[in-house]
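Undergrad: sequence plus the predicted model coming up.
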Amino acid sequence: MCTMTWFTADDGYELFFNRDERLSRRRAEPPSVKSDGEVHYLSPTDADAGGTWIAVNAYGVTVCLLNHYQFEQIATYKDWISRGEIVRYFAETEDVSDIKQRFFALNLHDFRAFRMFIVDRSGRNYLCVWDGHTPRVEQNVRTPKSSSSVDARHVKSVRRDLFNRLDLAESQNSSDYVDYHSSHLPSRSKESVCMHRDDAKTVSLSHVRVSESGIEFRYADGSPCEVALSDPIHMSFARQPNSSTDACCSDVQELLAAS
């Protein structure tokens, strides 16, 4: 239950992410600087499971995760690993060129279905998809991306049609995107990008900006129709990736890597 959009610019990109959650879940912790090994990144924290759904690191790489409800596996005795741990694992990414290899190396059967979006400082992007059976990686996918646990195909179609009607694909205006993510069109309901249902709603909006001047993370801690984005948290760029540097966090890698 989320919606993600982005646009690229000459010196980077901007990304917007609505997180939709059940009302029974606890309020997330707002973004802060974290570190896995030597790589620093900005991310909020899921208060229930401890992972995250979005992170941007000091190399200008952003990682986002959307649940893949249409392909959720049948509940079993299996003790699933939180999908939010995958975002933390990939938040250490310096160079996206090995994303496909790293994704296929994971023991994905420990996770429920998901789609993970990764974009680097140049605007190059990857969509890693796990449907519970077969992994795949798509490159240079188009905005927007959305998910819903209720009537998913219809809801995603409505949100995509609104994006197209607003000509957002031709816009590089942050305010246009914030308006979209705050929208109740066609009605304040399961269909709207700012989603409201009896059991769930949009609980936050994240806005990441990566440009030649650095990295910014703004966060609306609540439905964006009600709560404004915060002042940005800033982070400077790290040095460019060094092929001799292994920045992996061994503990997380041991947890997630294929056995």
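TA: Cool, the structure landed.
Undergrad: please count neighbours and contacts with C-alpha atoms only from this point.
TA: Fine.
Undergrad: am I right that residue 70 sits in a strand?
TA: No - counting by DSSP: H, G, I helix; E, B strand; the rest coil, residue 70 is located in no strand; its state is helix.
Undergrad: test my guess that it contacts residue 152.
TA: Yes - Residue 70 is within contact range of residue 152, at 7.2 Å (criterion: CA atoms under 8 Å).
Undergrad: so is the most centrally placed residue in the chain in a helix, a strand, or just coil?
TA: For the chain, residue 64 is the residue whose C-alpha lies nearest the centre (CA atoms, centre = their mean; 1.9 Å). Under three-state DSSP, residue 64 falls in the strand class.
Undergrad: neighbours of the closest residue to it other than its chain neighbours, how many?
TA: Distances taken as CA to CA, 6 or more residues apart in numbering place residue 54 nearest to residue 64, at 4.4 Å, with adjacent residues excluded. Neighbourhood size, residue 54 [other CA atoms under 10 Å]: 26.
Undergrad: and residue 208, by the same measure?
TA: Neighbours of residue 208 using other CA under 10 Å come to 23.
Undergrad: same deal with residue 41?
TA: Neighbours around residue 41, by other CA under 10 Å: 24.
Undergrad: same thing with residue 254?
TA: Quick note: residue 254 (other CA under 10 Å) scores 11 neighbours.
Undergrad: got it, and residue 253?
TA: Quick note: residue 253 (other CA under 10 Å) scores 14 neighbours.
Undergrad: now do the contacts for it.
TA: residue 89 (CA atoms under 8 Å, 6 or more residues apart in numbering).
Undergrad: let me know the secondary structure of it.
TA: Residue 253 is classified as helix under three-state DSSP.
Undergrad: please report how far the residue nearest to residue 64 lies from residue 187.
TA: Distance, residue 54 to residue 187, by CA to CA, to the nearest Å: 27 Å.
Undergrad: one more to weigh against that first structure:
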Amino acid sequence: MCTVSFLPTSINPESGEDLKAGGFILTSNRDEQAGRRRAMFPRRYWLSGCTVFFPKDGQAGGTWIATDEHRYTLCLLNGAFEAHHHCPPYRHSRGQVIPDFFSYDNEIDFSLHYPFDKLEPFTLVVVEYDPLLTLIELRWDGSQLHRTLLDATQPYLWSSATLYPKTIRQKREGWFSEWVNRQQQFSQEAIVQFHRQTGDGDPENDLLMRRPNGIQTVSITSVERNDQAHRVYYHDMLTHTNTTFRILS
């Protein structure tokens, strides 16, 4: 898995003003084996003294996306820079990384002290919004952590390196750039439709993907934050059911 987009919604893209507002939309397509035990819909969990909302993987018990009430939203993709060889045993599932994150004081503490060794490569997108909107990309390549501070006034798209080669990732980024340039303003409904409909007719590499080996887009999760609330949208593509709820800021 998966495909992830980030959209800043409270920032003047030319001046970079209003960083304190921290408005954004983070949306994820989860690409997974359709036969994997179905994930549980998002709900509230209490982790290390923090209230966190996330869907839970039905097989390994972790998650790929989560948001707390006041400071962080995170999303994890399998793989770092390029496809890697699967070499178990690993210490635990990558799905445990996000729940573990909330046992640390902040992202810096996590990046410096989390035991990344013996974990399969992954990319972790970290959105921080207290006091300023900050976007951090953490890539664990199996031997080294690469930390990049991104420009939170700009939109981004990531595609899993384990599923999509570089040429396909670049094509998808082109679709995203074209879509962004057509928008007068960003909305959660519009970006969810982008995640559902975008492609060129190739079911193996369109954003809503399906492959003969059973891997397909099994869910779409979107977290929108403004200064009043979070709005979390979750759609299970296998059962065609969805839920939306608000978390007051």
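TA: Looks like it came in fine. All values reported here derive from a predicted model rather than from experimental measurement.
Undergrad: report the TM-score for the pair.
TA: Once superposed, chain against chain, the TM-score is 0.83 (TM-score structural alignment, normalised by the length of the second structure); 230 aligned residues with a CA RMSD of 2.3 Å.
Undergrad: on that earlier part again, which residue in the second structure aligns with the residue nearest to the centre of the first structure?
TA: Using TM-score structural alignment, the equivalent of residue 64 of the first structure in the second structure is residue 75.
Undergrad: same check on residue 235 of the first structure?
TA: Match for residue 235 of the first structure (TM-score structural alignment): residue 247.
Undergrad: any idea which element the nearest residue to that match once chain neighbours are set aside lies in?
TA: Spatial nearest neighbour of residue 247 of the second structure, excluding adjacent residues (CA to CA, 6+ apart): residue 230 at 4.9 Å. In this assignment (DSSP states H and E), residue 230 of the second structure forms part of strand 229-236.
Undergrad: what range in the first structure does that strand sit on?
TA: Using TM-score structural alignment, strand 229-236 of the second structure pairs with 214-221 in the first structure.
Undergrad: and that stretch, what's buried?
TA: For stretch 214-221 of the first structure, the neighbour count (16 or more other CA atoms under 10 Å) marks 214, 215, 216, 217, 218, 219, 220, 221 as buried.
Undergrad: the residue nearest to residue 64 of the first structure -> the second structure?
TA: Counting by TM-score structural alignment, residue 54 of the first structure corresponds to residue 65 in the second structure.
Undergrad: can you list contacts of the longest helix along the second structure?
TA: Determined from DSSP state H, the single longest helix within the second structure is helix 166-182. Defining contact as CA under 8 Å, 6+ apart, one finds that helix 166-182 of the second structure is touched by 82, 155, 157, 158, 159, 194, 198, 199, 205, 207.
Undergrad: now intersect these with the helices, please.
TA: Counted as lying in helices by DSSP H, out of the contacts of helix 166-182 of the second structure, are residue 194.
Undergrad: can you name the two of the contacts of helix 166-182 of the second structure that sit furthest apart?
TA: 82 and 194 (24.7 Å; CA to CA).
Undergrad: translate residue 174 of the first structure into the numbering of the second structure.
TA: Residue 174 of the first structure maps onto residue 188 in the second structure, by TM-score structural alignment.
Undergrad: which residues in the second structure form helices?
TA: Counting by DSSP H, the helices of the second structure are 97-101, 107-113, 166-182, 188-197.
Undergrad: as JSON lines, these with mean neighbour count and distance to residue 138 of the second structure would be great.
TA: Putting these into JSON lines (neighbours: other CA atoms under 10 Å; distance: least, CA to CA, whole Å) gives the following:
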{"stretch": "helix 97-101", "mean neighbour count": "19", "distance to residue 138 of the second structure": "12"}
{"stretch": "helix 107-113", "mean neighbour count": "13", "distance to residue 138 of the second structure": "8"}
{"stretch": "helix 166-182", "mean neighbour count": "15", "distance to residue 138 of the second structure": "18"}
{"stretch": "helix 188-197", "mean neighbour count": "17", "distance to residue 138 of the second structure": "23"}
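Undergrad: need those helices in a markdown table (columns: distance to residue 9 of the second structure).
TA: Below are the helices of the second structure laid out as a markdown table (distance: least, CA to CA, whole Å):
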| stretch | distance to residue 9 of the second structure |
| --- | --- |
| helix 97-101 | 24 |
| helix 107-113 | 22 |
| helix 166-182 | 12 |
| helix 188-197 | 10 |
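Undergrad: what's the closest of those to residue 148 of the second structure?
TA: With CA to CA as the yardstick, what comes closest out of the helices of the second structure is helix 107-113 (11.2 Å).
Undergrad: show me the contact partners of the closest one.
TA: By CA under 8 Å, 6+ apart, the residues outside helix 107-113 of the second structure that reach it are 101, 104, 126, 145.
Undergrad: show the buried residues in these.
TA: The neighbour-count criterion (16+ other CA under 10 Å) marks 101, 126, 145 among these as buried.
Undergrad: show the contacting residues for the aligned residue in the first structure for the second one.
TA: Pointing back at residue 126 of the second structure there. The alignment partner of residue 126 of the second structure in the first structure, by TM-score structural alignment, is residue 118. Counting by CA under 8 Å, 6+ apart, residue 118 of the first structure touches 61, 62, 63, 64, 96, 125, 126, 127.
Undergrad: which one is residue 118 of the first structure nearest to, not counting chain neighbours?
TA: Excluding the flanking residues, the one nearest residue 118 of the first structure by CA to CA, 6+ apart is residue 63, at 4.6 Å.
Undergrad: burial measure for that neighbour, as a count.
TA: The tally of other residues near residue 63 of the first structure (other CA under 10 Å) stands at 27.
Undergrad: now do the contacts for the aligned residue in the second structure for residue 88 of the first structure.
TA: Residue 88 of the first structure maps onto residue 99 in the second structure, with residues paired by TM-score structural alignment. With contacts defined as CA under 8 Å, 6+ apart, the neighbours of residue 99 of the second structure are 47, 62, 63.
Undergrad: can you show me the strands along the second structure?
TA: 3-8, 24-33, 40-47, 50-56, 65-68, 72-78, 122-128, 134-140, 145-150, 156-159, 215-225, 229-236, 241-248 (DSSP state E).
Undergrad: who's in contact with the third one?
TA: Read that as strand 40-47 of the second structure. Against strand 40-47 of the second structure from outside (CA under 8 Å, 6+ apart): 51-58, 99, 102-103, 234, 243.
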